[in-house]
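**Student:** Below are the sequence and a predicted model for it; my questions follow.
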Amino acid sequence: MTNILDLVGRIFISLVFLLSGINKIGNYEGTIGWMESLGMPGIFLIPAIILEIGAPILIMIGYKVKISAALLSLFCIATAIIFHTDFSNQMQFVSFMKNIALAGGFLFLVINETKEFSLERKLGK
């Protein structure tokens, strides 16, 4: 049961970012406009998309999980600080806290080994 829950947990926490990265591709110009309206250069969208698609896939398959989870944890903290600090807006506060909570979840992946349903285990690490 632990192996299944580990896999399901990795999939659940990763899906948010995988779908977000795909959505950013589909709404590329709109996302750049939103980022730039908040003072963030649009060129940063490309690495964000790569991270939001690549790292979740690696976490889901269980390969380079610690590195991928650490990067996504830092990404969550950075995006919370850059994009979600207007606490006069309740939704901004909720988004800030969601990002911090996700960062914490990724830190659990950093400190814990993947279980049996992972590519790292199959390859013998």
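**Tutor:** Everything's here; your move.

**Student:** drop to CA atoms for contacts and neighbour counts, all remaining ones
**Tutor:** OK.

**Student:** List the contacts of Ala70.
**Tutor:** Neighbour list for Ala70: 106-107, 110 [criterion: C-alpha atoms under 8 Å, 6 or more residues apart in numbering].

**Student:** Quick check: of those residues, which has the highest neighbour count?
**Tutor:** Phe106 (26 neighbours; other C-alpha atoms under 10 Å).

**Student:** residues contacting that residue?
**Tutor:** 13, 69-70, 72-73.

**Student:** After the helix or strand encompassing Leu72, which helix or strand is next?
**Tutor:** Leu72 belongs to helix 65-83 when elements are defined using DSSP states H and E. Going down the chain from helix 65-83, the next helix or strand is helix 90-111, by DSSP H and E.

**Student:** got the buried residues for the helix holding Leu72?
**Tutor:** Buried residues in helix 65-83, counted by 16 or more other C-alpha atoms under 10 Å: 65-66, 68-77, 80, 83.

**Student:** Put this next to the previous one:
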Amino acid sequence: MFNPNVSFKNAFENTNLGHLVNLLCRALLLWLFFVSGWGKVVNYDAVAAYMGTVGLPSSLLPLVILLELGGGLAILFGFQTRVIAVFMAVYCILSAILFHAGADDANNFMKNFGLAGGFLLLTVYGAGRFSIDHLLEK
């Protein structure tokens, strides 16, 4: 009996196509966080003030920027992917709760939890063959 799930598994599991899709997913994640991190750099004062509205010290902003820009690049290149992905997942959940918990921002709240799920998948499965991690683990 034909099972499409098995067909997809065979097409993607431990194949170059699967590893290429993994790289594409990491690039899409980088795009989101790179744009967001860069926006925080160019609007530093406004973002710092916004952080203060939820009781966070603006001294955390450089760490947020480092995580978004540096963590995003690390995810793209597949460097320490599992470790960085855990930090990114926690960051997504915390930012959802702190900044997007209102009913008027439910889409961003759910988006952040969805991103956390993607990062947790990277934690479990890693960056794949097309990554620095793969080279270092050999």
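**Tutor:** Nice, thanks for sending it over. The structure presented is a predicted model; accordingly, all values stated were derived computationally and were not measured.

**Student:** How alike are these chains, TM-score-wise?
**Tutor:** TM-score for the superposed pair, counting by TM-score structural alignment, normalised by the length of the first structure: 0.92. Supporting figures: 122 aligned residues with a C-alpha RMSD of 1.1 Å.

**Student:** circling back to that earlier point, preserved in the second structure, out of the contacts of Phe106 of the first structure?
**Tutor:** When you map the contacts of Phe106 of the first structure onto the second structure and apply both residues aligned by TM-score structural alignment, their matches' C-alpha atoms under 8 Å, the shared contacts are 69-70, 72-73.

**Student:** Output those as TSV; include the columns distance to Phe44 of the first structure.
**Tutor:** Below are these laid out as TSV (distance: C-alpha to C-alpha, whole Å):
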residue	distance to Phe44 of the first structure
Ala69	19
Ala70	19
Leu72	15
Ser73	17
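
**Student:** Where in the first structure does stretch 38-57 of the second structure fall?
**Tutor:** Using TM-score structural alignment, stretch 38-57 of the second structure corresponds to residues 22-41 of the first structure.

**Student:** Endpoints of that stretch, how far apart?
**Tutor:** 20 Å (C-alpha to C-alpha, to the nearest Å).

**Student:** quick one: buried residues of it?
**Tutor:** Using 16+ other C-alpha under 10 Å as the test for burial, stretch 22-41 of the first structure gives 24, 28, 31-32, 35.

**Student:** now the angle from the helix ranked longest in the second structure to helix 81-99?
**Tutor:** Longest helix in the second structure, counting residues (DSSP state H): helix 16-42. Helix 16-42 of the second structure runs at 50 degrees relative to helix 81-99, counting by axes from the mean of the first three to the mean of the last three C-alpha atoms, to 10 degrees.

**Student:** How far away from the center of its chain is helix 16-42 of the second structure?
**Tutor:** Here helix 16-42 of the second structure is found 7 Å from its chain centre; the criterion is C-alpha atoms, centre = their mean, to the nearest Å.

**Student:** Dump the contacts of Phe106 of the first structure to a markdown table, plus distance to Lys98 of the first structure.
**Tutor:** Converted to a markdown table, the contacts of Phe106 of the first structure look like this (distance: C-alpha to C-alpha, whole Å):
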| residue | distance to Lys98 of the first structure |
| --- | --- |
| Ile13 | 12 |
| Ala69 | 16 |
| Ala70 | 17 |
| Leu72 | 13 |
| Ser73 | 12 |
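
**Student:** which pair in those residues spans the largest distance?
**Tutor:** Ile13 and Ala70 (13.2 Å; C-alpha to C-alpha).

**Student:** Just give the closest residue to Val65 of the first structure, not the sequence neighbours.
**Tutor:** Ile59 (4.9 Å; C-alpha to C-alpha, 6 or more residues apart in numbering).
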